[in-house]
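1. Structure here, sequence nowhere to be found:
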């Protein structure tokens, strides 16, 4: 029998970990002296601790390891948990690949701050128009597609007539940035607005508004640089924001799955700067 310190050295496991394993019932000492409370381990328990360490190395949790050991290291139990872990590793690998691509794309921007200035800001007017619209709170910005599906599901049966310039746009109504439960409205322009409102889809006339506009070719990862560019433009031209920003989708995932081909117009409603600010 070995005291906990001796067993710790033989197993290459800290005393703290051994005490934790004891506490959660993963590896209980062979014997505990009731008078001194000293823990004693047997040589055979080295095999168990080695299994625990090996299973930890492949990323299994202690609760899963405990289940495997309780099953007597049943082959089916092990294979089931290994299969789950393999799927987790594949997901982690995909995340790492995406982060690596982001790292490569971000490196050029971080090395050259002038890159963000390559975006061209244009002051323009979005005209008054009739629109079909649906506005709702969605879990995240990535769920915007739900609103488009809902919009078209209700307007197509009414045989609506789209405007020559449809102005497919998403308006982001939250006054501050939110990670979740975001207030988003999607609109498409029509020749007229006398259709039947249904399932939250309404038809209305929206007024013209002046915006600072930037065309984005490619994925939405560029939005951070775009907003920096627009902020500088606003200060330099004595303008301030005047309402929620919105995107006009000229080429989107709805018509082309390749992000490199997307064309998005980021629009920031503006008004002349209040000199009291």
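-> Structure received. In this text the structure is predicted, and so the values were computed from the model without any measurement. Residues are numbered from 1 along each chain as shown.

2. from here on, contacts and neighbour counts on C-alpha atoms
-> OK.

3. Show me where the stretch 51-200 of the chain has its strands.
-> With DSSP state E, counting those that start in this stretch as the criterion, the stretch 51-200 of the chain has strands at 121-126, 129-138, 169-172, 182-190.

4. Structure two is appended below for comparative analysis:
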């Protein structure tokens, strides 16, 4: 019982920290003169998809580029053709400061094969809450907060299992090499149970 109480307290503190980070990001944006954080949330059924991915533990979320630097030459070398915008699957159950377990991915045609270190996954259609973000990536924490608020308000639940299909993920509809930070469009997906 003691460990369960401590785990509950830990979860509460993690959620409070995430909320505080979102508030800090908002204050920073306001100080810098950015007056709007454009995050909207909707419920959506997403189609099944085939992805090719690369998974590893990176120092922090902002080090995701280290995975892309490794993956893209492999995509080219193996002749794999992406068919949509790239993304990342978050394997950690909650926000973590260091040693982040992430799996970057590109959607590909069904039947695509890949050799190590890349992997191919077939993901089913899923019911998700989706946060649509326009602006810098530092708004992703705020998007997770909005998703958590919506889940609580509507009594929704995430999947009970720990499968890849139940993990939270982001899709980058635009990327920093194509548009300025204030025009980035990202969607954060939270599958529902």
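-> In hand now; what should we look at? These numbers come from a predicted model, not from an experiment.

5. quick revisit: let me have the strands of the stretch 51-200 of the first structure in CSV, extended by mean neighbour count and distance to residue 225 of the first structure.
-> Shown next, in CSV, are the strands of the stretch 51-200 of the first structure (neighbours: other Cα atoms under 10 Å; distance: least, Cα to Cα, whole Å):
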stretch, mean neighbour count, distance to residue 225 of the first structure
strand 121-126, 15, 12
strand 129-138, 21, 25
strand 169-172, 21, 18
strand 182-190, 22, 22
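
6. Quick check: closest non-adjacent residue to residue 175 of the second structure.
-> Leaving aside its sequence neighbours, residue 175 of the second structure sits nearest to residue 184 (Cα to Cα, 6 or more residues apart in numbering; 6.3 Å).

7. actually residue 35 of the second structure, not the one I wrote
-> residue 29 (6.8 Å).

8. Ok, residue 32 of the first structure next?
-> Nearest non-adjacent residue to residue 32 of the first structure (Cα to Cα, 6+ apart): residue 39, at 4.6 Å.

9. Kindly report the same for residue 122 of the second structure.
-> Closest to residue 122 of the second structure by Cα to Cα, 6+ apart is residue 50, at 4.6 Å.

10. In contact with the counterpart of the one you found in the first structure, which residues are there?
-> Aligned counterpart of residue 50 of the second structure in the first structure: residue 130 (TM-score structural alignment). Residues near residue 130 of the first structure by Cα atoms under 8 Å, 6 or more residues apart in numbering: 189, 190, 191, 192, 193, 203, 204, 205, 206.

11. related to what we said a few turns ago, where's the residue nearest to residue 35 of the second structure relative to residue 139 of the second structure, distance?
-> Remark: distance between residue 29 of the second structure and residue 139 of the second structure (Cα to Cα, to the nearest Å) = 10 Å.

12. Same question for residue 59 of the second structure.
-> 20 Å.

13. Comparing those two, which residue is more hemmed in?
-> residue 139 (21 against 13; other Cα atoms under 10 Å).

14. OK, contacts around the more buried one?
-> Applying Cα under 8 Å, 6+ apart, the residues near residue 139 of the second structure are 22, 25, 37, 133.

15. Compare those with the first structure and list the overlap.
-> Mapping those onto the first structure (both residues aligned by TM-score structural alignment, their matches' Cα atoms under 8 Å) leaves residue 133 still in contact.

16. For the longest helix belonging to the second structure, what is the distance to the chain centroid?
-> Counting by DSSP state H, the longest helix found in the second structure is helix 2-31. The chain centre lies 18 Å from the centre of helix 2-31 of the second structure; the measure is Cα atoms, centre = their mean, to the nearest Å.

17. Would you mark the buried spots in that helix?
-> 15, 18, 19, 21, 22, 25, 26, 29 (16 or more other Cα atoms under 10 Å).

18. Aligned counterpart of the residue nearest to residue 175 of the second structure in the first structure, please.
-> Match for residue 184 of the second structure (TM-score structural alignment): residue 262.

19. how about residue 29 of the second structure, what's its match in the first structure?
-> In the first structure, residue 29 of the second structure lands on residue 105 (TM-score structural alignment).

20. For residue 99 of the second structure, which non-adjacent residue is spatially closest?
-> Using Cα to Cα, 6+ apart, the nearest residue to residue 99 of the second structure is residue 59, at 4.7 Å.

21. what lines up against that neighbour once you look at the first structure?
-> Aligned partner of residue 59 of the second structure by TM-score structural alignment: residue 139.

22. got a list of contacts for stretch 51-60 of the second structure?
-> With Cα under 8 Å, 6+ apart, stretch 51-60 of the second structure has contacts from 64, 66-67, 71, 97-108, 114, 117-123.

23. just to revisit the earlier point, and the longest helix of the second structure, what other elements does it pack with?
-> Where contact means 3 or more Cα pairs under 8 Å, 6 or more residues apart in numbering; DSSP states H and E, helix 2-31 of the second structure is packed against helix 140-154.
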